[in-house]
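Visitor: Give me coordinates for this.
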Amino acid sequence: MTKMHVKKGDTVKVISGKDRGKVGEVKRSIPSTGRVVVEKVNMMKKAMRPTQQNPQGGISTMEAPLDASNVMLVCPSCNEATRVAHKRTEAGKLIRVCKKCGKDIDTE
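Guide: Coordinates of the predicted model:
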């Protein structure tokens, strides 16, 4: 499993691809493939077969995963897309730090 710079619930900005410039929240991260699903980004259409829950069937739109290298974390304090540094706390826990303003991203 690879370590990723974004987690579920983070706000990210897309930096490359057809949806460049869009900002959204990470709905799901897939560390085994290094991909993330961002809401309202990389929308695709999927043909749905009729089922008991959806007797009509039809075509639905859903988000497809995109590579994690194509998104940049948006710092909650300075509200800019930034790279991430890692810092160890006094308790020995590893937290993410904004490279632009220097404030902690992981606040719990």
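Visitor: contacts and neighbour counts: CA atoms only from here.
Guide: OK.
Visitor: Now do the same contact list for Lys46.
Guide: By Cα atoms under 8 Å, 6 or more residues apart in numbering, the residues touching Lys46 are 59-62.
Visitor: Just among those, which is most surrounded?
Guide: Met62 (15 neighbours; other Cα atoms under 10 Å).
Visitor: packing partners for the host helix or strand of that one?
Guide: According to DSSP states H and E, Met62 maps onto strand 58-63. Using 3 or more Cα pairs under 8 Å, 6 or more residues apart in numbering; DSSP states H and E as the contact definition, the elements that strand 58-63 packs against are strand 43-48.
Visitor: which SSE is the spatially most central residue of the chain in?
Guide: With distances taken as Cα atoms, centre = their mean, the residue of the chain nearest its centroid is Val26 (3.3 Å). Counting by DSSP H and E, the element that carries Val26 is strand 23-30.
Visitor: Here is a second sequence; please produce its structure as well for comparison:
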Amino acid sequence: MIKLKKGDPVIVLTGKDKGKVSKIKQIIRKDGKVKVVVEGVNVVKKHLRPIQGVREGGIVEIEKPIDISNVAYYDEKSKRPVKVGIKYVVEGNKISKVRINKKSGEIIDKVWEKIKKEV
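Guide: Got it, this is the predicted structure:
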């Protein structure tokens, strides 16, 4: 289960960009593996040939995906990487699935909310 999502602040744990804090731009699931594209991380230069009427040729910088295990959720308050957990909260007749900061127990955001059926 992926506990990170697009727009989350993350810190890079390994590689040439270790220690950089940024946001997730995209999550890629392919062949049972999960990779993330993080803003300003793993930037490579790509040489493009010109295509007549479509684009000019040249060198462009693009962000390549990195494995999700190489990033961790970054807590803005404590300025440290933290683990993210899932918790179900019952409020009256509503059940909510929320993401929580495992260290402090604070709620990060709601994943979904449903109305409990009465039997």
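Visitor: After superposing, tell me the mean distance of the strand holding Val26 of the first structure to the second structure.
Guide: Averaged over the aligned pairs, strand 23-30 of the first structure sits 0.6 Å from the second structure after superposition, using mean Cα distance after the TM-score superposition for the first structure.
Visitor: and that strand, which stretch of the second structure?
Guide: The alignment of strand 23-30 of the first structure onto the second structure (TM-score structural alignment) spans residues 21-28.
Visitor: Run through who's touching that stretch.
Guide: 5-12, 34-40, 65, 74.
Visitor: same question, stretch 69-86 of the first structure
Guide: Applying Cα under 8 Å, 6+ apart, the contact partners of stretch 69-86 of the first structure are 5-6, 10-17, 94-101, 103, 105.
Visitor: hang on, the earlier thing: got the contacts of Lys46 of the first structure as CSV, with distance to Arg88 of the first structure columns?
Guide: Shown next, in CSV, are the contacts of Lys46 of the first structure (distance: Cα to Cα, whole Å):
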residue, distance to Arg88 of the first structure
Ile59, 48
Ser60, 44
Thr61, 41
Met62, 38
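Visitor: preserved in the second structure, out of those residues?
Guide: Among these, those whose aligned partners also touch in the second structure, counting by both residues aligned by TM-score structural alignment, their matches' Cα atoms under 8 Å, are 59-62.
Visitor: from the contacts of Lys46 of the first structure, which two are the most distant?
Guide: Of all pairs drawn from these, the one with the largest separation by Cα to Cα is Ile59 and Met62; the distance is 9.9 Å.
Visitor: Mutual contacts of these two, please.
Guide: Residues touching both Ile59 of the first structure and Met62 by Cα under 8 Å, 6+ apart: 45-46.
Visitor: Now do the strand holding Met62 of the first structure: everything it contacts.
Guide: Strand 58-63 of the first structure has contacts (Cα under 8 Å, 6+ apart) with 37-50.
Visitor: Go again with 10 Å.
Guide: By Cα atoms under 10 Å, 6 or more residues apart in numbering, the list of residues contacting strand 58-63 of the first structure from outside reads 27, 37-50.
Visitor: Out of the contacts of stretch 21-28 of the second structure, which sit inside strands?
Guide: Cross-referencing the contacts of stretch 21-28 of the second structure against strands under DSSP state E gives 9-12, 34-38, 74.
Visitor: Which of the residues you listed has the largest number of neighbours?
Guide: Each of those was scored by neighbours using other Cα under 10 Å; the highest score is Val38's, at 28 neighbours.
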